[in-house]
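1. Kindly return the folded structure for what I paste below:
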Amino acid sequence: MATTRIADIAYLPGGSARHTLDLYLPEPPPPAAVPLAVYVHGGAWRVGDKGEFGAVAEGLIAAAPGRQLAVAAVNYELAVRHPAHVDSAAAAVRFLATDRSYPGQRAVDRARVFLVGHSAGAHLAALMTLAPGHEGIGPIRGVVGLGGLYDIPALLDEYPDYRDFVDPAFGADDRAAASPACIAAHMRDDARRTRFLVVHSTGDELVGPAQAIGFAAQLMRAGHSDVTLAARDLGGHDAAPLSAGFWQLVCSLIFTSS
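-> As a prediction, this is how the structure comes out:
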């Protein structure tokens, strides 16, 4: 079934392609505003483009009851030092939640915004939801992370070779402060109302279960009451976001949120 794609919407002035997003809407147009899933792609904080994830956006809409879901695939700063990547991703979410002039915005229910991130994108989605300094992104109803990199020091302990892409993005003094698992105990008050679904694919050959288990445990240890940890065989690291099982998990969170 068809979707409408509104491409290359600028969320910051200046003309950079890294500051654009694509908005996908169900076709025919929904009769009322629908929830919005903001997809933040992976790529080790250095590669990736929103245009590569149209199949994910279309799959999420197809999995939604009555296809009543909008999806935004966002670009953000790559190959930069922290916090430039998370700041730009947060600017995209803030724009979607607050701007009233972008095309297609009338179809978006601003009270039902959800973040969906994969790998490094799951790190960014969790970080902008939890960390002080990003309060302006508005109320986030839920976050779904798949194959996420939530604890950078622990990641390097388990995979020392990952310094190849971690070191250019995070200084030694930034790693814990930029790790959602490490700051969960100091999360913003508004984040305590956000639902978290932490997903690990048992077929993931690049990120083991410790990252997901550790992050979910830290959220619960901090007193967060709405955390779900899900382990499924969704395929390999890069294939998992394209699996129907993942799309169904995302929609289960979105459409069971009051």
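2. Every contact and neighbour count from this point should use C-alpha atoms.
-> Noted.
3. Skipping adjacent residues, who's closest to A32 in space?
-> Excluding the flanking residues, the one nearest A32 by Cα to Cα, 6 or more residues apart in numbering is A107, at 6.6 Å.
4. That neighbour: what's it in contact with?
-> Neighbour list for A107: L25, P29, P30, A32, A33, V34, A70 [criterion: Cα atoms under 8 Å, 6 or more residues apart in numbering].
5. and these, which are buried?
-> L25, P30, A33, V34, A70 (16 or more other Cα atoms under 10 Å).
6. Is the last one in contact with V34, as I believe?
-> Which is A70. Yes - with contact defined as Cα atoms under 8 Å, A70 and V34 form a contacting pair (6.4 Å).
7. got any residues that touch both of those two?
-> Counting by Cα under 8 Å, 6+ apart, the shared contacts of A70 and V34 are A107, V108.
8. residues contacting A169?
-> Contacts of A169 by Cα under 8 Å, 6+ apart are W45, A79, V80, R81, H82.
9. Which helix or strand contains it?
-> Using DSSP states H and E, A169 is not contained in any helix or strand.
10. How about it, nearest residue that isn't a chain neighbour?
-> Spatial nearest neighbour of A169, chain neighbours left out: R81 (4.5 Å); criterion: Cα to Cα, 6+ apart.
11. ok, now how distant is that neighbour from F165?
-> R81 sits 11 Å away from F165, going by Cα to Cα, to the nearest Å.
12. These two - which one has more neighbours?
-> Neighbours were counted for R81 and for F165 using other Cα atoms under 10 Å; R81 has more, 17 against 14.
13. Settle this for me: that one is touching V166, isn't it.
-> No - counting by Cα under 8 Å, R81 stays clear of V166, with 9.8 Å between them.
14. residues contacting the residue nearest to A169?
-> By Cα under 8 Å, 6+ apart, R81 lies in contact with P168, A169, F170, G171.
15. Now the first one: closest residue in space, sequence neighbours ignored.
-> By that I understand P168. Using Cα to Cα, 6+ apart and skipping residues adjacent in sequence, the residue nearest P168 is R81, 6.6 Å away.
16. roughly how far out does the host helix or strand of R112 sit from the chain middle?
-> Using DSSP H and E, the element containing R112 is strand 108-118. The chain centroid and the centroid of strand 108-118 are separated by 9 Å under Cα atoms, centre = their mean, to the nearest Å.
17. Second chain to compare with the first, below:
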Amino acid sequence: MVDEYLDIPYIASQPQTPFHKFDIYVPREIKTSSLCLLICFVHGGAWRSEDKSDHAVLARNLALSTGYPVAVPNYRLTPREATPDNIVRHPEHAKDILHFLEFICTAPDPRSSVESLSIHTHADDGATTGLPYQPQRLLLLGHSCAAHMLCTIFLDMPHGGRLYSSDIVLARTTTLVLSEGIYDIDTLLSSFPSYRKWFIEAVFGVHDSYADVSMTNAATKSGCGHIRWLIIHSKGDTLVDERQSQMAYDHLKSRAVEVCKSLDELIDEHNEILRGNQYIEIIRRHIQKIVATLE
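-> This next block holds a predicted model:
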């Protein structure tokens, strides 16, 4: 069984927006560990679509399979009909995820505030409350465009919009697991030129080259040397080619980052991998290895 705490705000603002809320799934038979691990799954959707609720089944299954709580945040999306008043462009999506991670690491002790959250229903919209689970270590999963967003947070991207994480977020993040990721926009467009008009220009602006937002041009960030990375890609993915993941893996290796890859275990389509058992099994095995080295 899994207890579900839904629509917890991670930014205190009025009026509350659904884009700045997250859900957390806590297994009742939680693994007892001094590490207090929390898995955070950040969804994809080309920076323009999807919602945390779309991944409720995945979150429940991850929680049950691993024995650790799973949090799924929303973030602002680039609107399909953009105007000067509503445009959301890179790195604003990643900024929201960074706000979420800062909240996760600094929220009040749940023993004093968990009563204000409702199991299987919605948290009070009026205030930012404590967590039903207090993590000491974070295991971050990013799918598709979310892989790029996490790279923006945990690497020094070459452009001027780089993000600065607090020491506590960097210290508590143990591993990054990135699946079907977008890492190098120019290379992506060479394989899928239609993506330029579909979502790239809306998200990053109109440019001849997007090298300045490429993860493969990013430097390592101070305070992240302990983080282990796993790059996952499915042989059946027709939306993002394997070259993206291989480039990401090669770049991290060249920077002496501790990274491994799984490029030949999955065979399903881009989003279908999230509905199968094999993806969860890969995550479970990776977490098992991480925990073995930390305890």
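18. so which of the contacts of R81 of structure 1 comes closest to H118 of structure 1?
-> Set against H118 of structure 1, the nearest of the contacts of R81 of structure 1 by Cα to Cα is A169 (17.1 Å).
19. In structure 2, what residue corresponds to that closest one?
-> Using TM-score structural alignment as the criterion, A169 of structure 1 maps onto V203 of structure 2.
20. And for A92 of structure 1?
-> When structure 2 is aligned by TM-score structural alignment, A92 of structure 1 is paired with F100.
21. show me what contacts that match?
-> Y10, I11, H20, P73.
22. Kindly recompute the last result at 6 Å.
-> Contacts for F100 of structure 2 (Cα atoms under 6 Å, 6 or more residues apart in numbering) come out as Y10.
23. Against H55 of structure 2, how distant is it?
-> From F100 of structure 2 to H55 of structure 2 the distance is 17 Å (Cα to Cα).
24. quick one: the strands in structure 2?
-> For structure 2, the strands defined by DSSP state E cover 2-9, 21-27, 37-42, 70-73, 121-122, 137-143, 155-156, 173-179, 219-220, 228-234, 259-266.
25. mind putting those in TSV, distance to I283 of structure 2 included?
-> Output for these, formatted as TSV (distance: least, Cα to Cα, whole Å):
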stretch	distance to I283 of structure 2
strand 2-9	18
strand 21-27	16
strand 37-42	10
strand 70-73	12
strand 121-122	28
strand 137-143	9
strand 155-156	22
strand 173-179	8
strand 219-220	24
strand 228-234	9
strand 259-266	11
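26. which residue lines up with A55 of structure 1 in structure 2?
-> Here A55 of structure 1 is matched to V57 in structure 2, going by TM-score structural alignment.
27. need the contact list for its match.
-> Contacts of V57 of structure 2 (Cα under 6 Å, 6+ apart): none.
28. ok, now A7 of structure 1?
-> Listed by Cα under 6 Å, 6+ apart, the contact set of A7 of structure 1 reads D22.
29. one more time with 10 Å
-> Neighbouring residues of A7 of structure 1 by Cα atoms under 10 Å, 6 or more residues apart in numbering: T20, L21, D22, L23, Y24, K50, G51, A72, A73, P103.
30. Tell me if I'm right that A17 of structure 1 and N75 touch.
-> Yes - the criterion here is Cα atoms under 10 Å, and A17 of structure 1 meets it with N75 at 7.5 Å.
31. How much space separates A146 of structure 2 from R60 of structure 2?
-> 20 Å.
32. who has more neighbours, the two?
-> Just comparing A146 of structure 2 and R60: by other Cα under 10 Å the higher neighbour count belongs to A146, 27 against 21.
33. any idea what the more buried one aligns with in structure 1?
-> By TM-score structural alignment, A146 of structure 2 lines up with G121 in structure 1.
34. ok, so what distance separates its match from D189 of structure 1?
-> From G121 of structure 1 to D189 of structure 1 the distance is 22 Å (Cα to Cα).
35. Quick one: end-to-end distance for stretch 134-142 of structure 1.
-> With Cα to Cα applied, stretch 134-142 of structure 1 spans 15 Å between its terminal residues.
36. which of the residues in it are buried?
-> Under the neighbour-count criterion of 16+ other Cα under 10 Å, stretch 134-142 of structure 1 has H134, E135, I137, G138, P139, I140, R141, G142 buried.
37. Likewise for stretch 17-35 of structure 2?
-> Buried-residue list, stretch 17-35 of structure 2, by 16+ other Cα under 10 Å: T17, P18, F19, H20, K21, F22, D23, I24, Y25, V26, P27, I30.
38. Please tabulate these in JSON lines and include distance to R275 of structure 2 as additional columns.
-> JSON lines is the format used below for the buried residues of stretch 17-35 of structure 2 (distance: Cα to Cα, whole Å):
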{"residue": "T17", "distance to R275 of structure 2": "28"}
{"residue": "P18", "distance to R275 of structure 2": "24"}
{"residue": "F19", "distance to R275 of structure 2": "23"}
{"residue": "H20", "distance to R275 of structure 2": "25"}
{"residue": "K21", "distance to R275 of structure 2": "23"}
{"residue": "F22", "distance to R275 of structure 2": "20"}
{"residue": "D23", "distance to R275 of structure 2": "18"}
{"residue": "I24", "distance to R275 of structure 2": "19"}
{"residue": "Y25", "distance to R275 of structure 2": "17"}
{"residue": "V26", "distance to R275 of structure 2": "20"}
{"residue": "P27", "distance to R275 of structure 2": "19"}
{"residue": "I30", "distance to R275 of structure 2": "23"}
